[in-house]
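Asks: Okay, sequence plus prediction incoming.
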Amino acid sequence: MTRIAIVTGASRGLGRNTALHIARRGGDVILTYRDRADDAQAVVADIRALGRKALALRLDLADTAGFPLFAEHVRAGLRDVWGRDRFDHLVNNAGHGDMAAFDATTEAQFDGLVNVHFKGVFFLTQALLPLLADGGRIVNLSSGLTRVSYPGFGAYAAAKGAVEVLSVYLARELGPRGIAVNTVAPGAIETDFLGGAVRDTPDLNAAFARMTALGRVGVPDDVGPVIANLLGEDQGWVSGQRIEVSGGQVI
């Protein structure tokens, strides 16, 4: 039976890349977006061009009150598009960056990061759990910045660190259902994260490249295949792990 994955924040960047690699491996995708409906529909078209099924649904991870309705939209999509009542994989990818020194970080910045990267992941997973098939998979996205520090990312990295701990607890609590849960932690990647700072700022790009054993920063194609591979049928014995995909950043 075809596997169905939900990938949050898949209208661009790592989420888009992950969704496409899932499709290339024979999976179908429900992808979410917040503001970029046209971009999301373009990803749907790309997935369908690969011969797979796809559906785009709007989701604001900061709005936990909207999660029950989102779950109902997922339920309806599963019924109408696939004739099923369960999906198989959840990739909690959606997020944003907000860089500020510790002594300059505002409460609004802190709340924005925690609400999306931790609280949103926690309660979205909870809302979708009744629809997740036994034997399924959850992959939560973290960051290489939970292992090494770079000034300005204290609140962001702390929220991602919370997700890493959550992944371990989910792996233990969902283990009896055969659900494997892991964290993927990318290093510096050339996307439009932080307005494309790593991609478009030569000095910052070079600084991160010097920190990396393989001598460059990453691109989405370095990360998406790893996530898609973790969802493969032959990876079910990997659970509760933090997998860094950084090219050997600061080793």
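Replies: Good, I have the coordinates.
Asks: When you work out contacts or count neighbours from here on, use the C-alpha atoms and nothing else.
Replies: Fine.
Asks: can you pull the contacts of the spatially most central residue of the chain?
Replies: Geometric centre of the chain, nearest residue: residue 93, 1.5 Å, by C-alpha atoms, centre = their mean. Remark: with contacts taken as C-alpha atoms under 8 Å, 6 or more residues apart in numbering, residue 93 is in contact with 7, 8, 9, 10, 14, 15, 140, 141.
Asks: just those residues now: which is nearest residue 44?
Replies: Nearest to residue 44 out of those is residue 10 (C-alpha to C-alpha; 9.8 Å).
Asks: Number of residues surrounding the nearest residue to that closest one once chain neighbours are set aside?
Replies: Leaving aside its chain neighbours, residue 10 sits nearest to residue 16 (4.3 Å; criterion: C-alpha to C-alpha, 6 or more residues apart in numbering). Neighbour count of residue 16, defined by other C-alpha atoms under 10 Å: 27.
Asks: Residue 16 touches residue 43, doesn't it?
Replies: Yes - Residue 16 is within contact range of residue 43, at 6.8 Å (criterion: C-alpha atoms under 8 Å).
Asks: picking up where we left off before, farthest-apart pair in the contacts of residue 93, please.
Replies: Farthest pair in the contacts of residue 93, by C-alpha to C-alpha: 10 and 140, 13.7 Å.
Asks: hold the first one in mind and look at this next one:
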Amino acid sequence: MTNKIALVTGGSRGLGRSTAFALAQKGLAVVITYHSQQEQAAAVVAQIEQNGGQAAALQLDTGVTASFAAFAEQLTAVLTEKWQRQNFDFLVNNAGFGLEAGFAETTEAQFDSLMNVHFKGVYFLTQTLLPLLADQGGIVNVSSGLTRFTTPGGSAYAAMKGAIEVLSRYLAKELGPRGIRVNTVAPGLMATDFGGGAAKDNDQLRGFIGSATTLGRIGEAEDVSGVIAALCTDELKWVDAQRIEASGGMFL
């Protein structure tokens, strides 16, 4: 896999960071994007390189579609300078943020911010990068276990992820002739800093999630990132248009 390159949005922390490491361990070169955590992104790149891998980091706000064309140009320059390539092989649409608000209390501004990052951003970033995505490559879109089970306060966030799951099936259909596989990975609640880090720092919440999970504990980023990385290898080359939930068996 040493000649393969993956792009991971939101790769400076949490699941994106863990995914970048998992991909590098499988021998892929990795480009991560970050919104504002430049130092954290640089640390991810440095750690991958210290372990013998290859990586780069680029700034990107996935909620601003007007910036995507310029980002594609920057990405092309990095691919050319660092790897002497004009394209990359796998796109992992991971960047995002959490929002917990009841349906009656969710504002239009909150809804729009979720839409811009979690659905509109994914839709048009993927469209913009499509000419740079190599044939026989793949796309992994990060969804959420909340598209299957429901918890109060997740209506807007889960609705965006539901849209991503539908979009992924359409992308698989339309990109199949190019040999591009498209799948979604739906994590359960993980002990990361996502959503303010409540699941990471709250022992009571961790205990509740563990009690509601068949494997008896809350998930870690590494539990999910390995699934994403595997979808970017030939090991799962016959898996397409699928929703894979990696939740440890939450709320069965």
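Replies: All right, it came through fine. Note that the coordinates shown come from a computational prediction; the quantities given were computed from them, not determined experimentally.
Asks: hang on, the earlier thing: higher neighbour count, residue 10 and residue 140 of structure 1?
Replies: More neighbours surround residue 10 than the other of residue 10 of structure 1 and residue 140, with 30 against 23 (other C-alpha under 10 Å).
Asks: which stretch of helix or strand covers that one?
Replies: Using DSSP states H and E, residue 10 of structure 1 falls within no helix or strand.
Asks: give me every residue that touches it.
Replies: 16, 17, 18, 19, 31, 32, 33, 40, 43, 93, 94.
Asks: cool, and residue 242 of structure 2?
Replies: 169, 182, 183, 184.
Asks: Please determine how far it is located from residue 252 of structure 2.
Replies: 20 Å (C-alpha to C-alpha, to the nearest Å).
Asks: what's the answer for residue 9 of structure 2, then?
Replies: From residue 9 of structure 2 to residue 252 of structure 2 the distance is 30 Å (C-alpha to C-alpha).
Asks: Who has more neighbours out of the two?
Replies: Each of residue 9 of structure 2 and residue 252 has its neighbours counted (other C-alpha under 10 Å); residue 9 has more, 27 against 8.
Asks: What are the boundaries of the strands in the stretch 151-251 of structure 1?
Replies: Taking DSSP state E, counting those that start in this stretch as the test, the strands found in the stretch 151-251 of structure 1 are 180-186, 242-245.
Asks: out of those, deepest packed?
Replies: Neighbour counts (mean count of other C-alpha atoms under 10 Å) averaged over each of the strands of the stretch 151-251 of structure 1 peak at strand 180-186, with a mean of 26.
Asks: so where in structure 2 does that strand end up aligned?
Replies: Aligning strand 180-186 of structure 1 against structure 2 (TM-score structural alignment) gives residues 181-187.
Asks: Check which residues of stretch 78-92 of structure 2 are buried.
Replies: 78, 79, 83, 86, 87, 88, 89, 90, 91, 92 (16 or more other C-alpha atoms under 10 Å).
Asks: want to throw the residues you listed into CSV with distance to residue 109 of structure 2?
Replies: Formatted as CSV, those follow (distance: C-alpha to C-alpha, whole Å):
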residue, distance to residue 109 of structure 2
78, 35
79, 36
83, 41
86, 38
87, 36
88, 35
89, 35
90, 32
91, 28
92, 26
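Asks: Need the residues you listed in TSV (columns: secondary structure and distance to residue 107 of structure 2).
Replies: Output for the buried residues of stretch 78-92 of structure 2, formatted as TSV (DSSP: H, G, I helix; E, B strand; the rest coil; distance: C-alpha to C-alpha, whole Å):
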residue	secondary structure	distance to residue 107 of structure 2
78	helix	39
79	helix	40
83	helix	45
86	coil	42
87	coil	40
88	strand	38
89	strand	38
90	strand	35
91	strand	31
92	strand	29
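Asks: sorry, back to before: of the contacts of residue 10 of structure 1, buried ones?
Replies: Here the buried ones among these, as counted with 16+ other C-alpha under 10 Å, turn out to be 16, 17, 18, 19, 31, 32, 33, 40, 43, 93, 94.
Asks: Tell me which residue of structure 2 matches up with the second one.
Replies: Put plainly, it is residue 17 of structure 1. Alignment note (TM-score structural alignment): residue 17 of structure 1 maps to residue 18 of structure 2.
Asks: what packs against the top helix by length along structure 1?
Replies: Longest helix in structure 1, counting residues (DSSP state H): helix 154-174. Applying 3 or more C-alpha pairs under 8 Å, 6 or more residues apart in numbering; DSSP states H and E, we find helix 154-174 of structure 1 packed against helix 107-114, strand 132-141, strand 180-186.
Asks: 10 Å - rerun?
Replies: On a contact count with 3 or more C-alpha pairs under 10 Å, 6 or more residues apart in numbering; DSSP states H and E, helix 154-174 of structure 1 meets helix 107-114, helix 120-128, strand 132-141, strand 180-186, strand 242-245.
Asks: What residues of that helix count as buried?
Replies: Neighbour counts over helix 154-174 of structure 1 (16+ other C-alpha under 10 Å) mark 154-164, 166-168, 170-171, 174 as buried.
Asks: can you check stretch 146-155 of structure 2 too?
Replies: 146, 147, 153, 154, 155.
Asks: returning to that earlier point: please convert the contacts of residue 93 of structure 1 to CSV, extending it with distance to residue 220 of structure 1.
Replies: CSV is the format used below for the contacts of residue 93 of structure 1 (distance: C-alpha to C-alpha, whole Å):
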residue, distance to residue 220 of structure 1
7, 15
8, 15
9, 14
10, 12
14, 5
15, 9
140, 16
141, 13
